[in-house]
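**Student:** no letters, just coordinates:
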């Protein structure tokens, strides 16, 4: 099932920095059930997926992982499995808010350091 084109990390950075970033990732949902989400991602790699997996795995209700098929191919697979008390999509929404907060914190710290220089 084709969901469309989104650039999650570029959207996050764009939101935090207040700019529009044109790079987009192509995301295809391979499997979606009440407790499992499997996604094929073209155009994003370790930077975004490692961040998402790290944040998702901090939640005891969630297990997440990703794999990059081959370093020369721009394709990765991202998996989220929950214990059923939360849907995989809701887990991602919660993580999105935490990631945005972290990026905004980094932005504030960078701006503070730049203003001191």
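**Tutor:** Received it, and whenever you're ready, just let me know what you need. For clarity, every value in this text was computed on a predicted model and none was experimentally measured. Residues are numbered from 1 along each chain as shown.
**Student:** CA atoms for contacts and neighbours, from now on please.
**Tutor:** Noted.
**Student:** confirm that residue 58 sits in a helix.
**Tutor:** No: remark: residue 58 does not belong to a helix; assigned using DSSP: H, G, I helix; E, B strand; the rest coil, it is coil.
**Student:** which helices and strands does the host helix or strand of residue 40 pack with?
**Tutor:** Residue 40 is part of strand 36-42, with elements assigned from DSSP states H and E. Applying 3 or more CA pairs under 8 Å, 6 or more residues apart in numbering; DSSP states H and E, one finds that strand 36-42 contacts strand 25-32, strand 75-82, helix 88-116.
**Student:** please repeat the previous calculation with a cut-off of 6 Å.
**Tutor:** Of the remaining helices and strands, those touching strand 36-42 by 3 or more CA pairs under 6 Å, 6 or more residues apart in numbering; DSSP states H and E are strand 25-32, strand 75-82.
**Student:** got another one to weigh against that:
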């Protein structure tokens, strides 16, 4: 996956999630919306088969890149824990 920053300023950012679909974009959007520092989190995918989702994040005052970094790190840890739980089931 690649990321293309379409727009970035003090508290707002738009990034294109190249090669991704609604699955990742929606997961990121929902996690961002659950963070009290985030004012707006949404994404747009102009065409279901031909376009990449563009994630739009607006924070209250924090750097949106830092918030996205923290959210993605938390998601990675959650999925690593889930993966470990599944491995324990098979033992």
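**Tutor:** Looks like it arrived, so ask away. Small disclaimer: the values here were computed from a predicted structure and weren't measured.
**Student:** returning to what we had before: okay, the helices and strands packed on strand 36-42 of structure 1, which one's buried deepest?
**Tutor:** Comparing those by mean neighbour count (mean count of other CA atoms under 10 Å), strand 75-82 ranks first with a mean of 21.
**Student:** what range in structure 2 matches it?
**Tutor:** Residues 52-59 of structure 2 are the counterpart of strand 75-82 of structure 1, counting by TM-score structural alignment.
**Student:** give me the contacts around that stretch.
**Tutor:** By CA atoms under 6 Å, 6 or more residues apart in numbering, the list of residues contacting stretch 52-59 of structure 2 from outside reads 11-18, 37-45.
**Student:** can you pull the contacts of the residue mapped onto residue 13 of structure 2 from structure 1?
**Tutor:** The criterion is TM-score structural alignment: under it, residue 13 of structure 2 has residue 37 as its aligned partner in structure 1. Listed by CA under 6 Å, 6+ apart, the contact set of residue 37 of structure 1 reads 31, 79, 80, 88.
**Student:** for residue 37 of structure 1, which non-adjacent residue is spatially closest?
**Tutor:** In space, and not counting its chain neighbours, residue 37 of structure 1 is closest to residue 80: 5.1 Å by CA to CA, 6 or more residues apart in numbering.
**Student:** okay, now residue 26 of structure 2: neighbour count?
**Tutor:** Residue neighbour count, defined by other CA atoms under 10 Å, stands at 17 for residue 26 of structure 2.
**Student:** understood, closing this out.
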